[in-house]
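Colleague: return a 3D structure for these sequence lines:
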Amino acid sequence: MLLVASILVVGQMYIVMPLYGAMASDFAVTTSAAAWTSTAFGIAYAIGFLFAGPMSDRYGPRRMMVSGLLATAVLTGLVAMAQGLVSATVLRSLQGAAAATFAPAAFSYVAMRVRPGHRVFVLSCVTSSMLASAVLMQLAAQQVVSALGWEAAFAACAPALGIVALGTHFLLRPTPGSGGTSLLSALARMPRLYCQRRLLVLYLATMTLLGSFVGVFTAIAIGGVSNDPHSLLVLRVAGLPAMLAVPFLVAFLQRFSAIDRAAAGFLVAAGAAVMASLFDGQLSHQALALFLLAGALAVSAPALVERIGQAAPAERGAATALYAFSMFLGGSLGGQAVSAFAAGGIAPALMWIGAALLLGFVLVNLSRRL
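Modeller: Below you'll find the model as predicted:
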């Protein structure tokens, strides 16, 4: 249930990307104007994390996941009924706020209810599903929009989210909340987590992780292969097998500490990005490099969650909420930053992505000394 929910919920960030053209035509606006439906979701999604973490601590992760999934299901269905750009943008922002309740609660649930021996495997599965949703939901939306229109993509997701909410309620175990701590008090303590030097550098490393991941898709889209549908498809899906395979390597990965796994993942991903830039124009070689990059990031992401949870065990929900906030903030900034370099081709953009990942490697190692 956690994996399916991860794909459906986090995938709502990406599902709209193939729909811009159809929405622009239907609403009689430009494609860039239609992209505001993505921006509105992203802003609300990032802000929502700041509230979702303390609420997960207060009310319990399972209750937060169930209520958040139900709210997301209703709002997703309403997006499909939007009659104009303004209403679609407002509904997407509300959808983003509701969807933000899932990730912090899911990470807290795993920490509370999964035995330590299985925890790395489950975290790897959840984070890999969240990363894989970028590919899966875009591909699914592209197929739906060509046959049934943009509304069908949201209309199909709404009942699916409702079913997952019911499954989450009946299949996941109850999780207690702290109860007594008010939401405002919990929010007031969150800046203190950012002021802890060890957590701060880990959050900064988290920003480089998703920023680089989103940056790769940005570079692929506008870096010189977008006019070749076959090449675009190959590069987009190149990392998917690696993301799905990483959880099955947990028996090996658990031999190493979370901090070692995170550092190694950043270093391999940085090398893969540089390798991909050197193979500009060689599709098979670039696809292999992006396969390695995606797999390495799928190793680092759960390791960072685990390390952050270890650093703030008493405020795990708030700490993981800031992790999720940092990830999405990095993703938003990464796409914009890479677009400035991608105009000159995919190679220079990938070089800058490699530099960002190397910075993440340095930050992770710096956290050892703090």
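
Colleague: C-alpha only now, for contacts and for neighbours.
Modeller: Noted.

Colleague: could you pull out the helices for the stretch 101-250 of the chain?
Modeller: Remark: helices assigned in the stretch 101-250 of the chain by DSSP state H, counting those that start in this stretch are 102-113, 116-148, 150-171, 183-195, 197-222, 229-237, 240-245, 250-253.

Colleague: next, the structure of the following sequence, for comparison with the previous one:
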Amino acid sequence: MALSEKHSPVSEETDAYGSFTLALPVFTLGALLTTGQMYTIIPQFNELREHWGVGPHAMAWTLSAFAIGYAVGMLVSGPGSNKFGFRRWSSIGMIAAAVVTLLISLAPWYSLALLLRVVQGLTTGAFAPSVMTYIGRHLRPHHRGIAATAVLTSFIGAVIVAQMASQYLTDHVNRQAVWYLSALGLLALAVALRSVMIADRPHFTGSIWKSIGQLPQVFTHASLVRLYFVMALPMTVGVAVFTGFELTGIVTDSDELLALRAVALPFLALVPLVAIVLRRFSLNAQILGSLVVAGAAVLTMAIAPPHPVLLGITAALFLASTGIANPAILQSAMRIAPQFGASANSGAMFINYVGATLGPIVAAGVAGFGMHTLAWVLLALVVASLGLAVRHSRVLGESIAT
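Modeller: Here you go, the predicted structure:
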């Protein structure tokens, strides 16, 4: 049912444009920092297991706890930023996230840390939908594709960068330093967002509950939900792969783990450039082609010898291919349901991080059978995502060759 005129979003034509050159580095680094909070804990698994007296399955839940909060935070962030404005919503969220992150460093018990990880995810979830919708509304049209690809690539790159930074600080300083610097970075991000984003012009004139009322419409839109799962299943796979490297014990040397993670960085750095080249192809072609490459990477992981360099390359190729697919998926979602605005982005990111929640659970459940077995399970998820993408292409009646 359409929204009444009183509660309708402000039209895009009235939106002012902000600075691309100022916003891009803040948004890109902010994506690394906020999403990276999920993964900073992975290199600390062994130390925290001893500190809290828990097992590997319990440590996997520290990832899932953050992802649950992150998913819910993203879900409410769309309606919240529609109502209160992108700048206000995101900057207040980052201040709250900084406080909670600092508290995690002081948590003496596993149960308290788990609760704080949920709240940390909830507060950092204020960033992504606000920024992605801001890009679509307040950057000039010819800048939007570059900005969206760069930010989405940073979300994926956070899997690597956060683990590398955390591992280095944990090994050479102490584990608390990771949380202290993260909290400081989130405070700095709040200040930067207020500096580079234009003044708030809320895009929804009704109450916050009216804005939240859009969400059931989002989740009953068949084509949108199909696209959401196309994006979410590879997210499960990506998180499970890197959690599996820790839990299977396939790589135990600290330097080898650091090198394995670092291999992905050059691949991810090329994603925005590759995305520009691929703009000549249809969105469906970009999605399907990227998922085929992602499947090939996981298949290689399943059948090839478990050498750290090869594992690093195949994991990097997987992340890079999803980095190309995700902007195309979000653009496709906005084209088929532009009426939902930020709520459509919230729905996508909510389902995406529900997928992330499942990643550590899948890894913990299968890791005891070895990395090869885990890779076969994950390949099935990529194939399922590809099947949904093919279905989406057929429903829309688009040719993937154009």
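
Colleague: picking that back up, quick one: the helices of the stretch 101-250 of structure 1 as TSV, columns for mean neighbour count and distance to residue 30 of structure 1 too.
Modeller: Formatted as TSV, the helices of the stretch 101-250 of structure 1 follow (neighbours: other Cα atoms under 10 Å; distance: least, Cα to Cα, whole Å):
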stretch	mean neighbour count	distance to residue 30 of structure 1
helix 102-113	24	32
helix 116-148	20	18
helix 150-171	18	15
helix 183-195	14	39
helix 197-222	24	18
helix 229-237	16	22
helix 240-245	20	31
helix 250-253	14	46
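
Colleague: for residue 67 of structure 1, find the nearest of those.
Modeller: helix 150-171 (7.6 Å; Cα to Cα).

Colleague: which residues of structure 1 does stretch 283-301 of structure 2 align to?
Modeller: Against structure 1, the aligned range for stretch 283-301 of structure 2 is residues 258-276 (TM-score structural alignment).

Colleague: what's in contact with the matching stretch?
Modeller: Here stretch 258-276 of structure 1 makes contact (Cα atoms under 8 Å, 6 or more residues apart in numbering) with 209, 253, 285-287, 289-290, 292-294, 296-301, 303-304, 306-307, 347, 350-351, 353-358, 360-361, 364-365, 368.

Colleague: write a ChimeraX command that selects only the buried members of those residues.
Modeller: Applied in ChimeraX, the following selects the buried portion of the contacts of stretch 258-276 of structure 1 according to 16 or more other Cα atoms under 10 Å:
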select :209,253,286,287,289,290,292,293,294,296,297,298,299,300,301,303,304,306,307,347,350,351,353,354,355,356,357,358,360,361,364,365
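
Colleague: out of the contacts of stretch 258-276 of structure 1, which sit inside helices?
Modeller: 209, 253, 285-287, 289-290, 292-294, 296-301, 303-304, 306-307, 347, 350-351, 353-358, 360-361, 364-365 (DSSP state H).

Colleague: and the helix or strand containing residue 320 of structure 1, which residues are buried?
Modeller: Residue 320 of structure 1 is located in helix 316-342, with elements delineated by DSSP states H and E. Residues of helix 316-342 of structure 1 classed as buried: 316-335, 337-339, 341-342 (neighbour count, 16+ other Cα under 10 Å).

Colleague: got the angle for that helix vs helix 346-367?
Modeller: When axes from the mean of the first three to the mean of the last three Cα atoms, to 10 degrees is applied, the directions of helix 316-342 of structure 1 and helix 346-367 differ by 150 degrees.

Colleague: ok, the counterpart of residue 359 of structure 2 in structure 1 to residue 234 of structure 1 distance?
Modeller: Matched to structure 1 by TM-score structural alignment, residue 359 of structure 2 sits across from residue 334. According to Cα to Cα, to the nearest Å, residue 334 of structure 1 and residue 234 of structure 1 sit 22 Å apart.

Colleague: next up, the contacts around the counterpart of residue 204 of structure 1 in structure 2.
Modeller: Structural alignment (TM-score structural alignment) places residue 204 of structure 1 against residue 229 in structure 2. With contacts defined as Cα under 8 Å, 6+ apart, residue 229 of structure 2 is in contact with 351-352, 385, 388.
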